[in-house]
Structure formats: C-alpha cells, structure tokens
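Colleague: no FASTA, just this:
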C-alpha cells in the first residue's frame, strides 16, 4: 500500500528536481542579452547549480538516513520553489546566480532522499522496475526542461520560472499531506546515535574512492558530464551551425525526450533481465558516444532529431541501470550512497557545461568530440572493471572451492 500511494508522488518530485537544471538553458541567450552578459556567464550559470548540489548532496543523503526521508524531500521542494521565484523576479545576474545556487541545494536534498525512499519501500524484485521509473522521471525532467522552458518563454522570458515555482509549491503541499515516513522512529534514533559521521562532502568523496562502488560513481560522473556537454551548448550549436530557431529547438528537445523516456520505460527492464546491468552499462555508454559524434555529420532537422532521440534513449536506459546497481551495493546506507551518487552527478553538472563552453569558443565541434571521448573511455572502463571484476570473483570462488 505504501509503495502504491507514495511512488507516483516520488516520481513527480524527482521530475521537478531535475526539471530545474535544464529549464534555464533555452532562454539563456535572451536572459544574457537582457542582462548584458556573454558566453562565459552562460557556462557559469549552468554550472553553479551543480556546485551547491555537489556540496550538499552527501550531507542531505546522510540526513535522510538519520532524520527521515520525508522532511528532507519537503525541504528540497521548498528550496526548489524559492529558487524559481527568485529567478522570476531577478533584475540582474547576481540574483539569478543566487537562485541557481539555491536550486542546486534543493536538488541536493530531493534526489538522494527520493532514491533512498524508493529503496526503502521496494523489495529486491521490485527495485529494478522502480529504479527504471525513477530514472525515467529523472531523465525526462533533466532533458525535457529545456523544451518546456523554450515553449513557456513564448509567454514571457520569466514565465518558465513562475510556472516551475508554482509546480514546486503544489508538490510540496501534496507531499506534506500524502507522503508518509518509511523509516521507523527507532531506526532513525539508532542512526543518529551511531556516531558514524561522514557528512563532510570531501570526507565522503575520499571514502568513496576506496568503496566497492567507486567505478559506478565514476560512470555516474561521466554520464552526466556527457549529457551536460550536450545540453549546455546544444542551442548555440544548432543555431550557429545549422540555423535552427528557438521554437525548433524546443520542439526537437521535447519530442526527443518524450520518445527517449518511453523507450526507457519499455526497454530497460527487458534488456536488463536478458543481458544484465553490467553489459547494459558498457553498451549504453558506447552508443551514447556514437550518437553524440553523429550529430556533427548533418544539419538536417529530422536527422538531428533522430540522433538526439537515440542519445536521450541510451542515456535514459543507462541512468536507472546504474542506480539499480548502486542500490544493491548500498545495503543499509541507501541515503549515503544516493547522496554520493548525486554528488558525482553534480560534479558532471559543474565541469560539463564549463568545459563545453571553453571548447565551443575554440571550435564549434570540439564539445561533442570531447564528450564522446569521455563516454568511450567510460565504456571501456566499465567493461574492464565491472565485467572483469565479476570474472575475477568467479575465478577466486572456484579456486577456493577446490
């Protein structure tokens, strides 16, 4: 009953958390023009969201283990709404930067708490499907944000922020009324008294390097790096390279994200059951790299739409597959591991747009070439370390049994 009543609300909250990242991207050119800023400010504006997300994600994940998932989720929704209201009333870049920093804090609270909540209310058999749906809401929010932002901007450049703030407030009210705490008071009290504190983000990162799921966290970073590489300069790339309009960009991203999300929901569980998470991760990373490079070959609108749809599909399948593996490795520290995953995703959100902006100023094609190289290297690493590690364990088990 808890799973059925809470899960749709979790999906909505995750969608909103990721929506805030991409919402600003299609209206960046107009915003920067209005405030008299240039391309460097564009990269920083996208990246600063990831900065506070990175700093606060592990803390929020640990707090959700200690104090409960519900209060952390509600706090995240409140911060999300406040950040969008500030962006809507901003009359210059300073307040706009403040709003993005607060938005990153809201995402830091929401994402790990929602992931941990889903792990709490699902069995091992249900978890893969649950993570697939959460991954779909995460990816669709992250990818459809620019499309929604572009369409709402036709009503006014600040309209996307007002609409997003209203949605955040509504989700917060619904969560206050309908969302119940999955952790018992006894469990929370025991965790608060455990004395095991790694709430400092840098201490947690140091711990993660020696953890059994470090390779998965690196892949989370690479996946986000590649996606933000795509998103951060996509409007500039198709406008300067292929002459697309703002309306065409919004239509393209919205249609492709919806198709990519549908493909994820339909395909993820089926192909994971057939091939296993480890093989799927390596294959999706490689296919993402190929589709990213293929964007450079033609400016035909329908060709770009096809390549973009494939890129979104491969990314959408990849994310829940990684989350499922991380959840299985987390044990009793679901919030902590989800927080670290969000921190690595935040690092991708920080460095992806900045690197893409620098490379774009050098040559228009360099961001996608470099992003594809990062994804290819990650695919090779996943094949070597994930599947290779499994074979090594099997060999050791066979020797010990002899």
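Modeller: The structure has been received and is ready for your questions. Source: prediction; values computed, not measured. Residues are numbered from 1 along each chain as shown.
Colleague: from now on I want contacts and neighbour counts done on CA atoms only, so please keep to that.
Modeller: Will do.
Colleague: what's the burial count for residue 168?
Modeller: Using other CA atoms under 10 Å, residue 168 has 27 other residues around it.
Colleague: so who does it touch?
Modeller: Contact partners of residue 168, counting by CA atoms under 8 Å, 6 or more residues apart in numbering, are 16, 77-78, 80-81.
Colleague: repeat for residue 242
Modeller: Neighbour list for residue 242: 299-300 [criterion: CA under 8 Å, 6+ apart].
Colleague: if I look at it, how far off is residue 47?
Modeller: 25 Å (CA to CA, to the nearest Å).
Colleague: which among the contacts of residue 168 count as buried?
Modeller: Those of the contacts of residue 168 that meet the buried threshold are 16, 77-78, 80-81, by 16 or more other CA atoms under 10 Å.
Colleague: apart from its neighbours in sequence, what residue is nearest residue 244?
Modeller: Nearest residue to residue 244, sequence neighbours excluded (CA to CA, 6 or more residues apart in numbering): residue 238, at 5.6 Å.
Colleague: with residue 3 instead?
Modeller: In space, residue 3 is closest to residue 121, 5.7 Å off (CA to CA, 6+ apart).
Colleague: okay, and which of the contacts of residue 168 map to helices?
Modeller: Those of the contacts of residue 168 mapping onto helices are 16, 77-78, 80-81, per DSSP state H.
Colleague: ok, structure two:
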C-alpha cells in the first residue's frame, strides 16, 4: 500500500509543479516570444482553461472505463505535451501545448482522487488523501525555485525535466497499479452521470461549500504578492521566499490532516479550522510586521492543508459509482473559483481600500462555506458515518 501512496504523491507533485512552473519563467518567455504583458498571462491561463473545461468531460468518461487505463493515458499525454512546451517556437504554440497539458492533467489528477478510495483500505483513505494533496502543496513550495534553477541553463530545460520524469512515473504506475474497472458496464451520456449529483441536495450543498471555500482562499492568495510589494516594499525575490513558506505551510497541514481528524473528527476539524481562518483573514491585512504576516499566512495555509483533504474525502464519498465525475467536477470547481477569485480580488483591491477588503471578502466566503457544510448535511456524525461506510464498500 505504501507504493501507491508514494506514486500518488509523485503524480500530484509533477502536475502541481507543471502548474506553477511557468510563473517564474513568464518574463523570460515574454521576451523570448516578443509579446506584451497584457497577453503574456495566457501562457498561464491556457493550462487552467484546458483543465477546467475538460475536467467536466473526463470525469464522466472515466467512470465507465478502467481508471488505471485513464490515468496512464492522461499521464502520457501530460508528459508529451509538457516536453513539447520546451520546443515551442512562438507564443501561440506555447499556449497550444500548455492547453494540451491542462487537458491531460484534467484526465490524470481526478483519477488520483477517485482511485484512492477504490484501492486503499478504509482506515488509510484519509491519510492517503492528505499525502496526495501534500504532493500539490510541495509543488507549490518548490515549483517556483525548481523552475528558476533549471531555467538557468535554458528556459526549455524545466519542461523537458518534468516531462521525462513523468514518463518514468508512467512505467512505475503501469507495473504498480491494479485494474480499476467499473462494477457494471453501462453506456450512458456524459450529462446523465451528473444527474445523481444534481438531484442530491447533499451533493449540491457540498459542491457549493467547496466553491465558496476556494473562492475565499483564492481571492486572498491572488493579490498577496502585490500587497506585500506595496506594504513592505519587498522585491520579487523576497516575495518568492515568502511564497515558499506558504507552500510549506500547506505541505505541513496536509501531512498532519489525518492526525488532526483522528483527534477532533472531520466535523470539528472543519469547524475549528474555518472559524480560525475567518479571524486570520480579517486581521492579517492590518498587521505591519512582515514576520508576523509570514507566520499568520503559514498558519492559514497549514489550516487549508488540513481542511482540503477532509473536504475531498467528503466529496468522493457522495457516490462511489461516479467518483471520477465527482473528482473532475471538484477540479473544475476549484479552477473556476480561483479564476473568479483573481478577478474579484482586482476589483476589491482597486475600488475598496486595498487588501483589507479582500480579507473581509475571504472571511465572508469562509463563513458561507461553513454554514453550507453544516446546514447541507455534509458534516455531522451521520455524514461521517456514511463516508466511512462508502470507503469500506470500495
């Protein structure tokens, strides 16, 4: 079982690193392809767009196929498209290859979340979810410096490195993962697979709460770099160092998530965690000491690292027969919330007094998310019991 845990961690680390990789390379690529600042961001947005759009298709398709085959195929597409990014000779070819990498990631990442309850014992599902999420957290902490260090030789080297490393992971996954075929073969439309989620009040509440959770955290994260540059007059290098601490906070939280839930239970962990986040998001913009701000953000991201695996476990337990659909919809929801959050953050920052208005907005989103979790029947003893039964059944 340990080999599955390590494999899932590494897959999510590769996907996460590729997501964050282009950020430090953006100035270099902008110069390389001769594009303006206004459109250079599409080299980032093309990946997210491909992932968000095709996640809605990938999930329902994968629920009728062998998850092992889907994961291997998605990882192969991810590897090839990432390697091709290193050969891009224009802005539009880079956008195309980034879009294809996002599409491939949409077929790969959700299979990790859907596979964990299918092949892991019920007692280890929560811990494995946390470790897989730690792969994303580690990539957030290390993606920027890794990309920067590798790009010293040439901007294409990071893409080739991640692509080749992902090819090696395909070999490991091919020989490690068992077949995960659906219990019954049923030809059904993509939209039909979403019907059980649409008809379930609990599922609607869970996804709305998940959207609000990411909207709050994504809005706060979007303009943290700009706020630090203006508030503390930090150069970009020091901002990157602070960002690394945030990533390590998420990594720490995801690693101890199962321990915290073992002590508090899923419901109490989310209630305590979100309540604390509301206070910290509201107070933090008013702090004047950079060291305190860094510590507060470390606590915030550690708390998010604890909460996200719990929520993902609650989502995948909604319906064991369509875990791929659920995981893909969660991925699309996350990307949509983060995109909307970045837009809202810009409006709030300019129109309503800077970062303090963003902190209040994030706190309100977290309060609404917690309320939706509580009143939607997602949390509570009955919900936790159902989640455990679903994991046991798999």
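Modeller: The structure has been received and is ready for your questions. Model, not experiment: these values are computed from the prediction.
Colleague: nearest to residue 171 of structure 1 among the buried ones among the contacts of residue 168 of structure 1?
Modeller: residue 77 (7.1 Å; CA to CA).
Colleague: quick one, what contacts the counterpart of that closest one in structure 2?
Modeller: Aligned counterpart of residue 77 of structure 1 in structure 2: residue 75 (TM-score structural alignment). Contacts were defined as CA under 8 Å, 6+ apart; by that measure residue 75 of structure 2 touches 104-105, 107-108, 166-167, 170.
Colleague: do the same with residue 216 of structure 1
Modeller: The contact partners of residue 216 of structure 1, taken as CA under 8 Å, 6+ apart, are 322, 325-326.
Colleague: helix or strand for residue 379 of structure 2, just tell me which one.
Modeller: Under the criterion DSSP states H and E, no helix or strand holds residue 379 of structure 2.
Colleague: count of residues packed around it?
Modeller: Using other CA under 10 Å, residue 379 of structure 2 is surrounded by 23 other residues.
Colleague: that one against residue 370, yeah?
Modeller: No - contact criterion CA atoms under 8 Å: residue 379 of structure 2 and residue 370 do not qualify, at 9.5 Å.
Colleague: re the thing from before, restricted to helices, list the contacts of residue 75 of structure 2.
Modeller: Of the contacts of residue 75 of structure 2, the ones assigned to helices by DSSP H are 104-105, 107-108, 166-167, 170.
Colleague: just among those, which is most surrounded?
Modeller: Using other CA under 10 Å as the neighbour test, those are led by residue 105, with 32 neighbours.
Colleague: how about it, what's its partner in structure 1?
Modeller: Aligned by TM-score structural alignment, residue 105 of structure 2 pairs with residue 107 of structure 1.
Colleague: and the nearest residue to that match once chain neighbours are set aside, what is it in contact with?
Modeller: Excluding the flanking residues, the one nearest residue 107 of structure 1 by CA to CA, 6+ apart is residue 17, at 5.2 Å. Neighbouring residues of residue 17 of structure 1 by CA under 8 Å, 6+ apart: 77, 80, 106-107, 110-111, 138, 141.
Colleague: hmm, 10 Å instead?
Modeller: By CA atoms under 10 Å, 6 or more residues apart in numbering, the contact set of residue 17 of structure 1 is 11, 76-77, 80, 103-104, 106-111, 137-138, 141-142, 168.
Colleague: trace it over to structure 2, please.
Modeller: With TM-score structural alignment as the criterion, residue 17 of structure 1 matches residue 15.
Colleague: test my guess that residue 249 of structure 1 contacts residue 26.
Modeller: Yes - with contact defined as CA atoms under 10 Å, residue 249 of structure 1 reaches residue 26; the gap is 7.9 Å.
Colleague: which one's more surrounded, those two?
Modeller: Using other CA under 10 Å as the criterion, residue 249 of structure 1 and residue 26 rank with residue 26 on top: 27 against 21.
Colleague: next up, the contacts around that one.
Modeller: Taking CA under 10 Å, 6+ apart, one finds 145-151, 153, 231-236, 246-247, 249-250 in contact with residue 26 of structure 1.
Colleague: what separates it from residue 386 of structure 1, distance-wise?
Modeller: 37 Å.
Colleague: and if you look at residue 345 of structure 1?
Modeller: For residue 345 of structure 1, the distance to residue 386 of structure 1 equals 19 Å [CA to CA].
Colleague: can you check residue 64 of structure 1 too?
Modeller: Per CA to CA, residue 64 of structure 1 is found 29 Å from residue 386 of structure 1.
Colleague: okay, those two: which has more neighbours?
Modeller: Neighbour comparison, residue 64 of structure 1 and residue 386: the larger count goes to residue 64, with 28 against 20 (by other CA under 10 Å).
Colleague: counterpart of that one over in structure 2?
Modeller: Aligning on TM-score structural alignment places residue 64 of structure 1 opposite residue 62 in structure 2.
Colleague: please, which helix or strand holds the nearest residue to its match once chain neighbours are set aside?
Modeller: Residue nearest to residue 62 of structure 2 in three dimensions, not counting chain neighbours: residue 324, with 5.9 Å by CA to CA, 6+ apart. In this assignment (DSSP H and E), residue 324 of structure 2 forms part of helix 323-351.
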